[in-house]
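Visitor: here's my sequence, what's the structure:
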Amino acid sequence: MKAPGIIRTIPIETRIARAMVDGFPIVTRRSMRAAGMHRSAVARRIADGRLVELFPNVFLVGIREQHATSDVRIAAAVAMTGPRSALDGVSALHRLDCWNRHDGTIRVATTSGSATKVVGVRFCRVRPEQIRMQVVSGIPTRRALDALFVAARELTPHQLAFVIDRARYRRLMSLDDIEHALVVSPGRPGSVVVRRGLELVRGGSAGTKSRSEDTLLAELIDLVGIPLVNVRGSAGLVGYEPDFCYQALRLIIEVDGDQHTDDPHQA
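Guide: Coordinates of the predicted model:
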């Protein structure tokens, strides 16, 4: 007589761990279904507080909402509408360290046609071929060039000049990349503001870099990597905004003289 086979069951907690999104303590109903969890098992863990709904169909695992970090909330917002979604606009630029302000609203580009209205999250529906993304610290993020045009619907030309300047020094896009995008799609939403921002950068608008800073930065990147740029209060100098900052090396660099403070002792 043939011995009965051994049926191995996977513990629910193991299934939940497999369902977590990109290493964050979050799961979605979609990811839990893919991990083989039944609705009854999900319902029990919601009832006993082991799964806490943060956004529609997105749950925290093992933590309360008040303990969710900004990165966890961002990852949850992006996960809400499925795998073909990415951080977008000024949220993406902030993630890419090209924009230094964040108003708390998470902007997400999605191919889903069923995005739910959620307080604190703004969805922008795009065609699948328009979602070109990279992963930044575990979070799908739209490419800087695409995010730039979306951000142009909210930012002024001078603010875009700051973004463009910072993005090119992080080697995320070049001025030629922007010009090419404007030529290929002249009627693209945001084009007018992007073109004005590009003109300001090429004209040496305040907040962008001089030729001497250009040359030095290229050499610095080759030697010790990409620095932080225009970071106010770097190295403990309150109110001072040096051109380049390497926090790990405890080094700040000002090239053409301080233009950001009237205090000569901080220059």
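Visitor: can we go C-alpha only for contacts and neighbour counts from here?
Guide: Fine.
Visitor: the closest residue to Thr105 other than its chain neighbours: what's it in contact with?
Guide: What sits nearest to Thr105 in space, not counting adjacent residues and going by CA to CA, 6 or more residues apart in numbering, is Gly120, at 4.7 Å. When contacts are counted by CA atoms under 8 Å, 6 or more residues apart in numbering, Gly120 touches 104-106.
Visitor: pull the distance from stretch 15-35 to the chain's centre.
Guide: Put simply, stretch 15-35 sits 21 Å off its chain's centre (CA atoms, centre = their mean, to the nearest Å).
Visitor: burial check on Ala34, number of neighbours?
Guide: 12 (other CA atoms under 10 Å).
Visitor: ok, and the closest non-adjacent residue to it?
Guide: Ala19 (7.4 Å).
Visitor: how about Arg18?
Guide: Ala35 (6.5 Å).
Visitor: another sequence for comparison is provided below:
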Amino acid sequence: MPSPARVPRRLSFLPFRGSVAVAEGLLTWAMLHGPAWRRLLPDVYVHRDGHRPDDHRMWCEAVALRLPAGAAVAGRSAAYLWGADLLPRDAPVTVLLPRAARMRPHPRVHLVRSVLPDVDRTRFAGLPVTTALRTAFDLGRQGPRVDALVAVEALLHRRVVKLPALRAYAAAHPGWPGGALLREVLALAEPLSESPMETRLRLLLLDAGLGPLTAQHDVRDARGRFVARVDLAWPALRVAVEYDGDHHRERAHFRQDVARLNALRAAGWLVLRFTADDVLRHPRATVALVRQALTERATTPVAR
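Guide: Modelled structure (predicted):
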């Protein structure tokens, strides 16, 4: 029985240029055409044990090996590297190319041409990427409006971008495409928003005229003791709205949620909870429920 082929350590899990590996005597072209290796892009390979088809980071690493000088991973791919996961795993890698640069199109690569000065490029985990500030600036200019707001707030929540710095950057770059959308996004942006669905829920309520509201509000009882933090609140009316993700269905979270809701009720708060289905498929019903709760509390306030 033949022994398995030896895998050079430096090629065991990360993508690499096949021509470089062959030139350095680590592999032969015949080996690369064998079952141990997967071809990702022209001249870019990875060992089968490191092949993770749904891992966007692997594809970013592969594409980075093909980037011309001055280019960078950008857009939602850059946001992913900065810690804000906004894309499906099968999404192509977004690349920002300086106008004079050339790169061959590929189904796994989404090419965008734009001005890209050195100050807007950096390296993150060894990969050339647009800075977090430039990434937020670019995503905030790309519609639809809710997606632009989700992207900006996700980066703000990761604390890789600060809202005053983004506003200053936008003011220093007038006339760029999507500037009007970005200004609207910056006026709405809430750094305390903790998830994309929370952002979508908040925007739904604001667009329905149910603002102003407070994000991540700390509820305290009559003695000033902390009770809970709620996603969205109208403190004067003691009404809260929360987004429930899948983790709330776990048994431990369910028990904690019951105790938390009881404590909020004892403090005089009315809490409405919504799921992704409520926000995305039944927005009118969601708005109607919140509007009704606010109207009832405004006309029959709870005794303090």
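Visitor: still on that earlier bit, aligned partner of the residue nearest to Thr105 of the first structure in the second structure?
Guide: Counting by TM-score structural alignment, Gly120 of the first structure corresponds to Arg108 in the second structure.
Visitor: and its match, how close does it get to Pro42 of the second structure?
Guide: As judged by CA to CA, to the nearest Å, Arg108 of the second structure and Pro42 of the second structure stand 11 Å apart.
Visitor: from the centroid of the first structure, which residue is nearest?
Guide: Closest residue to the average C-alpha location of the first structure: Arg95 at 3.0 Å, with CA atoms, centre = their mean.
Visitor: residues touching that residue, list them.
Guide: So Arg95 of the first structure contacts 136, 141 (CA under 8 Å, 6+ apart).
Visitor: now the strands for the stretch 1-150 of the first structure?
Guide: Under the criterion DSSP state E, counting those that start in this stretch, strands of the stretch 1-150 of the first structure are mapped to 26-28, 51-55, 58-61, 85-87, 106-110, 121-125, 133-136, 139-142.
Visitor: right, I mislabeled it, should have said the stretch 101-250 of the second structure
Guide: 109-113, 121-124, 127-130, 214-220, 226-234, 239-243.
Visitor: out of these, which comes closest to Leu27 of the second structure?
Guide: The closest of the strands of the stretch 101-250 of the second structure to Leu27 of the second structure is strand 127-130. By CA to CA, the value is 24.2 Å.
Visitor: any residues touching that closest one, and which ones?
Guide: By CA under 8 Å, 6+ apart, the list of residues contacting strand 127-130 of the second structure reads 61, 64, 71-74, 78, 120-123.
Visitor: just the buried ones from the residues you listed?
Guide: 61, 64, 71-74, 78, 121 (16 or more other CA atoms under 10 Å).
Visitor: with distance to Val287 of the second structure added, can I get these in TSV?
Guide: Below are those laid out as TSV (distance: CA to CA, whole Å):
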residue	distance to Val287 of the second structure
Glu61	43
Ala64	44
Ala71	44
Ala72	41
Val73	39
Ala74	35
Ala78	34
Arg121	42
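Visitor: out of these, who's nearest His247 of the second structure?
Guide: Ala78 (26.6 Å).
Visitor: pretty sure the closest one is touching Thr135, no?
Guide: Yes: the pair Ala78 of the second structure / Thr135 is scored as a contact, 6.6 Å apart, by CA atoms under 8 Å.
Visitor: ok, Cys98 of the first structure touching Val163?
Guide: Yes: contact status for Cys98 of the first structure versus Val163: in contact at 5.2 Å, counting by CA under 8 Å.
Visitor: the closest residue to Arg141 of the second structure other than its chain neighbours: neighbour count?
Guide: Spatial nearest neighbour of Arg141 of the second structure, chain neighbours left out: Gly178 (4.4 Å); criterion: CA to CA, 6+ apart. A count of nearby residues for Gly178 of the second structure, using other CA under 10 Å, gives 16.
Visitor: before we move on, back to that, quick check: the residue nearest to Ala34 of the first structure vs Glu129 of the first structure, distance?
Guide: Ala19 of the first structure is 27 Å from Glu129 of the first structure, by CA to CA.
Visitor: which one's more surrounded, these two?
Guide: Ala19 (23 against 7).
Visitor: check contacts around the more buried one.
Guide: Counting by CA under 8 Å, 6+ apart, Ala19 of the first structure has contacts 27-28, 31-32, 34-35.
Visitor: buried subset of these?
Guide: Neighbour-count burial (16+ other CA under 10 Å) applied to the contacts of Ala19 of the first structure gives 27-28, 31-32, 35.
Visitor: tell me which of those is nearest to Tyr169 of the first structure?
Guide: Proximity of these to Tyr169 of the first structure was ranked by CA to CA; the top entry is Val27 with 35.9 Å.
Visitor: ok so, going back, make CSV out of the contacts of strand 127-130 of the second structure and add distance to Val185 of the second structure.
Guide: Converted to CSV, those look like this (distance: CA to CA, whole Å):
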residue, distance to Val185 of the second structure
Glu61, 31
Ala64, 30
Ala71, 27
Ala72, 24
Val73, 23
Ala74, 19
Ala78, 19
Asp120, 21
Arg121, 23
Thr122, 25
Arg123, 27
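Visitor: could you find the closest non-adjacent residue to Thr116 of the first structure?
Guide: Nearest non-adjacent residue to Thr116 of the first structure, counting by CA to CA, 6+ apart: Pro56, 7.7 Å away.
Visitor: okay, now the corresponding residue of the second structure for the one you found: neighbour count?
Guide: With TM-score structural alignment as the criterion, Pro56 of the first structure lines up with Pro42 in the second structure. Burial of Pro42 of the second structure is recorded as 13 neighbouring residues (other CA under 10 Å).
Visitor: which parts of the second structure are helices?
Guide: 18-23, 29-32, 56-64, 75-81, 132-139, 145-157, 163-171, 179-188, 196-207, 251-266, 276-281, 283-299 (DSSP state H).
Visitor: minimum distance to Arg104 of the second structure: which of these has it?
Guide: Closest among those, using CA to CA: helix 56-64, at 11.1 Å.
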